[in-house]
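Trainee: everything below, folded, please.
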Amino acid sequence: MPPKPKILKRSSTIAKTEIPSKKATPEKVAQKKNNGKENSTARNLQSSLEGDMENMAFEDETVSITQSAIENFFMQGKSASDRMNTAKPRRGRRAVNGDEESDDEDVDKMITEFTKCDLPGLRDYITGIKDERYEKLLESLENDEFSKWKLYLATGFNILLHGVGSKREILDKLEKELKEYTYMRIDARKEGVNIKALLNSINENMRLNRSQKRGESTANWAMSIRKQLAGQQIILMIDNIESPDWRNDQEALCELLENKDTVKLIATVDHIYSTFIWNSRQLSTLSFVHITVNTFKIPLDELLTGESRLLGLDARSNQSTHTLSSLDAFWKSLAVNSQKLFRLFFQKYFETKKPVKFWDLFNAAKDDFIASTDAALRTQLVEFKDHRVLRWTRGDDGNDQLSGMVELKLITEFLESKNMPLDEKKDE
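Mentor: Have a look, this model is predicted:
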């Protein structure tokens, strides 16, 4: 039989072989001692390094640097655990004892006292600031630039205004320039004002009789409205088009602006990266002409009509949400019929000291030629509700009813300043 092939195999024991002894000389003995010391030192150093390497977990420096940079940017230099530990404990059932709840109430009181702001004083201070450069800018825009902007619109382009500062007064001036045309002014900062509200307003004001069908997408509704507007023209002036309520419906806006001869757009943006809400195809459809207008104007009206907790306008943290200044800012944003409806509602509300039924208010508004349909009245009342002027509830009979959220003294003083006082006979 042929011999079996050998197998390379690691042996567990080392074969002991006898090494013939050699005679040692004095030089060899000294050299052997030195070599033994060096070998022992090297073995100790190698064993310590191996132990350190076993205990040490390797981590790429680039990953740690990137993580720290991201953490500093998004968490303001604090880790997630630190930010979670600073959160206040929940009240009610989850509270451990009454001391924690009382501490939370003390903190809330302290924050409330700290965040009190003199709104009339703030408004008087900001309006009292006279900026000659801003006035010259408005004058130059009105004399030199508005005619160019109208030419851009006529040639099929849309206008996007961006820059530092409020651009509300620029739109006010431009609104006077477009008084000979059919236009619509939209303040996208207001809660509840979105692309659907815009399409509904176009449908009602242009008398298209094309409401949104059940289950129909907003983009298809916008496309059908655009087709029914054939032969007509409307200019949309949208302030702060990058607001959260408009970011997800840009496709419907592009469908509405597909025909550049029918619907034209003048929009303003505030955020530096606002154009990221559109993709390349949408930007091609919108055909924006980017115009930089740095007004450096403090956005007073935007602040007063917002929900700033620092200014005491947050309804969740402050009950008295309105002052004469905030009502004045809200009043300026209303149309003439909405201003009349404002007075009519509080006239009926303070007359009975009870919630006003929707259909009673509609009949009164119809008699005063304020609203011709219940849909138009609801649109105006939604704006009142969004600015916390009234509260919309449902009565025991299932009908809608409206309750005022502003005190009688404040309403009386405000309407008297507008030369639209409440009827004293009905208030008694």
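
Trainee: contacts and neighbour counts: CA atoms only from here.
Mentor: Noted.

Trainee: contacting residues around Ile272?
Mentor: Counting by CA atoms under 8 Å, 6 or more residues apart in numbering, Ile272 touches no other residue.

Trainee: how about the one 10 residues further on?
Mentor: Residues counted as contacts of Gln282 (CA under 8 Å, 6+ apart) are 250-251, 254.

Trainee: hmm, 10 Å instead?
Mentor: 250-251, 253-255, 258 (CA atoms under 10 Å, 6 or more residues apart in numbering).

Trainee: among those, which two are most distant?
Mentor: Comparing every pair within those by CA to CA identifies Gln250 and Glu258 as the most remote, at 12.1 Å.

Trainee: just to revisit the earlier point, just the closest of the contacts of Gln282 to Asp427, please.
Mentor: Out of those, the member with the shortest distance to Asp427 (by CA to CA) is Leu253, at 46.5 Å.

Trainee: measure how buried Val289 is and give me the count.
Mentor: 15 (other CA atoms under 10 Å).

Trainee: chain center to the helix or strand containing Ser47, what's the gap?
Mentor: Using DSSP states H and E, Ser47 maps to helix 26-55. In terms of CA atoms, centre = their mean, to the nearest Å, the gap separating the centre of helix 26-55 from the centre of its chain is 68 Å.

Trainee: what is that helix packed up against?
Mentor: If you count contacts as 3 or more CA pairs under 10 Å, 6 or more residues apart in numbering; DSSP states H and E, helix 26-55 packs onto no helix or strand.

Trainee: next, the structure of the following sequence, for comparison with the previous one:
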Amino acid sequence: KNKEAVSTTPYRLRKRLPAPGLYLESESEYSASCSEEEEDQQEVNTVLSGQKTPAKTKASCVPPPRNTLPRKNKKDKMSNLVEEYFEAHSSSKVHTSDRMLQKLRKRRLDQQTLHDLLKKAPLAYAAEIKDLNQQHESLFSKWMLQLHLGFNIVLYGLGSKRDLLEKFRTSVLQDSVHLVVNGYFPSITVRSILNSITEEVLDHIGTFRSPLDQLEFIIKKFREDSSLELYVLIHNLDSQMLRGERSQQILAQLSSLPSIYLIASIDHINAPLMWDQAKLSLYNWLWYETTTFKPYVEETSYENSLLVQQSGSLALSSLTHVLRSLTSNARGIFRLLAQYQLENKDNPSYAGLSFQDFYQKCREAFLVNSDLTLRAQLTEFRDHKLIRTKR
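Mentor: Okay, the predicted model is just below:
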């Protein structure tokens, strides 16, 4: 028998030959121990050309194959998803429907026609709503008792509470001095409320430097005369014109007087956020949930509607409500100014009426006694956006 040649090279020094088909990236893939063994093997040349390296030693120094291709695809996929997310959220365009009221072929209605149509619309659950409002009306005597005990009353709930407060005024306050404030009116101001108290209730003729001075005057008068009593009813105390910090502070100080009784309604869901702890202590509210389910017809009559043709009817309606709240002298001043405006409407060179000429006309009509009174009245007209002035 022919004896096979056996290598005498130690097993540790045998050259490691990679099997064909194994994944090799570069020589740097080998470990440091393999490199040292290859340097030692350069001195050993006794390995036969046909000798096969055992499978056990082949895998000892060859690094395991790396599955880099799927991992790379996974990273690319994640980066693409991230880019798509930010691209989708970085767009400033808002996609909305192009179905608008302007594209309707039906022409818009005037304010009075829309009001008449809404009035003819049947009210759902009319009997149940009537019973609910009767339950609220049964609390009128309780409200009066609590007002005289030093509390103020605020009404909240779904639906217009204007009719409920009006029923309270006509049935309970008919023989008492009371002031009604329509807070939903677009040009109502706290100054106009203070003017109504000083002129109509206190019969004071004169001007004040600021609403705070006027408030101090009212507080002083009510504290000096204990027989003075005033009921103040405010529709929509949380309206846009009255929800300011200054207006709420003045109204809260007024309501804290023992002889001023305040009952108000709110409709905004975040209305209580207007008041901090100091204002709440001044108001001293008793909260009543008075859900009426009645539509806000009067409260929204001053808003511009997409169903209504824009005209001067809205401004005329606002003017009517302002004139109702003015004193007789203030109405006379405005009437005098309107007459002069109408007389000169066809004059192309008419640039307005000077203050001195207008003051002279008001003095002749016994409407004012000083220029300060006229300036204060013109300021109120300007606050209500009834007139425009220029220097």
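
Trainee: could the contacts of Gln282 of the first structure go into CSV alongside distance to Asn35 of the first structure?
Mentor: As requested, the contacts of Gln282 of the first structure are arranged in CSV below (distance: CA to CA, whole Å):
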residue, distance to Asn35 of the first structure
Gln250, 81
Glu251, 82
Leu253, 86
Cys254, 85
Glu255, 87
Glu258, 89
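
Trainee: which ones among the residues you listed map onto helices?
Mentor: Members of these lying in helices (criterion: DSSP state H): 250-251, 253-255.

Trainee: list the members of the contacts of Gln282 of the first structure that persist in the second structure.
Mentor: Among these, the ones whose aligned partners also touch in the second structure (both residues aligned by TM-score structural alignment, their matches' CA atoms under 10 Å) are 250-251, 253-255, 258.

Trainee: which residues does His271 of the first structure contact?
Mentor: Going by CA under 10 Å, 6+ apart, His271 of the first structure touches 162-164, 240, 242-243.

Trainee: over to Phe151 of the second structure?
Mentor: Listed by CA under 10 Å, 6+ apart, the contact set of Phe151 of the second structure reads 143-145, 255-256, 258, 261-263, 282-286.

Trainee: got a PyMOL select line for the buried ones in those?
Mentor: Selection of buried members from the contacts of Phe151 of the second structure for PyMOL, criterion 16 or more other CA atoms under 10 Å:
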select buried, resi 143+144+255+256+258+261+262+263+282+283+284+285
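
Trainee: tell me where the stretch 251-391 of the second structure has strands.
Mentor: For the stretch 251-391 of the second structure, applying DSSP state E, counting those that start in this stretch gives strands covering 260-265, 285-289.

Trainee: neighbouring contacts of the shortest one?
Mentor: Yep, that's strand 285-289 of the second structure we're talking about. Contacts for strand 285-289 of the second structure (CA under 10 Å, 6+ apart): 136, 139, 143, 146-147, 150-158, 255, 262-265.

Trainee: then stretch 166-180 of the first structure?
Mentor: Contacts of stretch 166-180 of the first structure (CA under 10 Å, 6+ apart): 137-139, 141-142, 146-147, 149-150, 161, 181, 183-185, 187, 235, 237-240, 266-270, 293-302.

Trainee: again, only using 7 Å
Mentor: 138, 295-299 (CA atoms under 7 Å, 6 or more residues apart in numbering).

Trainee: buried residues of stretch 205-224 of the first structure, list them for me.
Mentor: Those buried within stretch 205-224 of the first structure under the rule 16+ other CA under 10 Å are 206, 212, 218-224.

Trainee: swap that for stretch 296-314 of the first structure, please
Mentor: For stretch 296-314 of the first structure, the neighbour count (16+ other CA under 10 Å) marks 300-302, 304-307, 309, 311-313 as buried.

Trainee: and if you look at stretch 337-346 of the first structure?
Mentor: Going by 16+ other CA under 10 Å, stretch 337-346 of the first structure has these buried residues: 338-346.

Trainee: could you do stretch 151-161 of the second structure as well?
Mentor: Those would be 151-158, 160-161, for stretch 151-161 of the second structure by 16+ other CA under 10 Å.

Trainee: where does that stretch end up in the first structure?
Mentor: Using TM-score structural alignment, stretch 151-161 of the second structure lines up with residues 157-167 of the first structure.

Trainee: any chance of JSON lines for the buried residues of stretch 296-314 of the first structure, columns distance to Val63 of the first structure?
Mentor: What follows is these, written out as JSON lines (distance: CA to CA, whole Å):
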{"residue": "Leu300", "distance to Val63 of the first structure": "44"}
{"residue": "Asp301", "distance to Val63 of the first structure": "45"}
{"residue": "Glu302", "distance to Val63 of the first structure": "42"}
{"residue": "Leu304", "distance to Val63 of the first structure": "45"}
{"residue": "Thr305", "distance to Val63 of the first structure": "44"}
{"residue": "Gly306", "distance to Val63 of the first structure": "41"}
{"residue": "Glu307", "distance to Val63 of the first structure": "40"}
{"residue": "Arg309", "distance to Val63 of the first structure": "38"}
{"residue": "Leu311", "distance to Val63 of the first structure": "42"}
{"residue": "Gly312", "distance to Val63 of the first structure": "43"}
{"residue": "Leu313", "distance to Val63 of the first structure": "43"}
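
Trainee: now the helices for the stretch 1-150 of the first structure?
Mentor: Ranges of helices in the stretch 1-150 of the first structure, per DSSP state H, counting those that start in this stretch, are 26-55, 61-75, 80-85, 98-114, 119-127, 132-140, 146-154.

Trainee: what do you get for the stretch 151-300 of the first structure?
Mentor: 168-177, 195-205, 218-228, 244-247, 250-256, 280-286, 300-304.

Trainee: among those helices, which is the most enclosed?
Mentor: helix 250-256 (a mean of 20; mean count of other CA atoms under 10 Å).

Trainee: for it, packing partners?
Mentor: Contacts defined by 3 or more CA pairs under 7 Å, 6 or more residues apart in numbering; DSSP states H and E place helix 250-256 of the first structure against helix 218-228, helix 280-286.

Trainee: ok, and what's touching it?
Mentor: 218-219, 222-223, 226, 282, 285-286.

Trainee: so how far is that helix off the chain centroid?
Mentor: Worked out by CA atoms, centre = their mean, helix 250-256 of the first structure lies 20 Å from the chain centre.

Trainee: and what of stretch 223-232 of the first structure?
Mentor: With CA atoms, centre = their mean, you get 31 Å for stretch 223-232 of the first structure.

Trainee: same question for stretch 107-126 of the second structure.
Mentor: Centre-to-centre, stretch 107-126 of the second structure and its host chain are 28 Å apart (CA atoms, centre = their mean).
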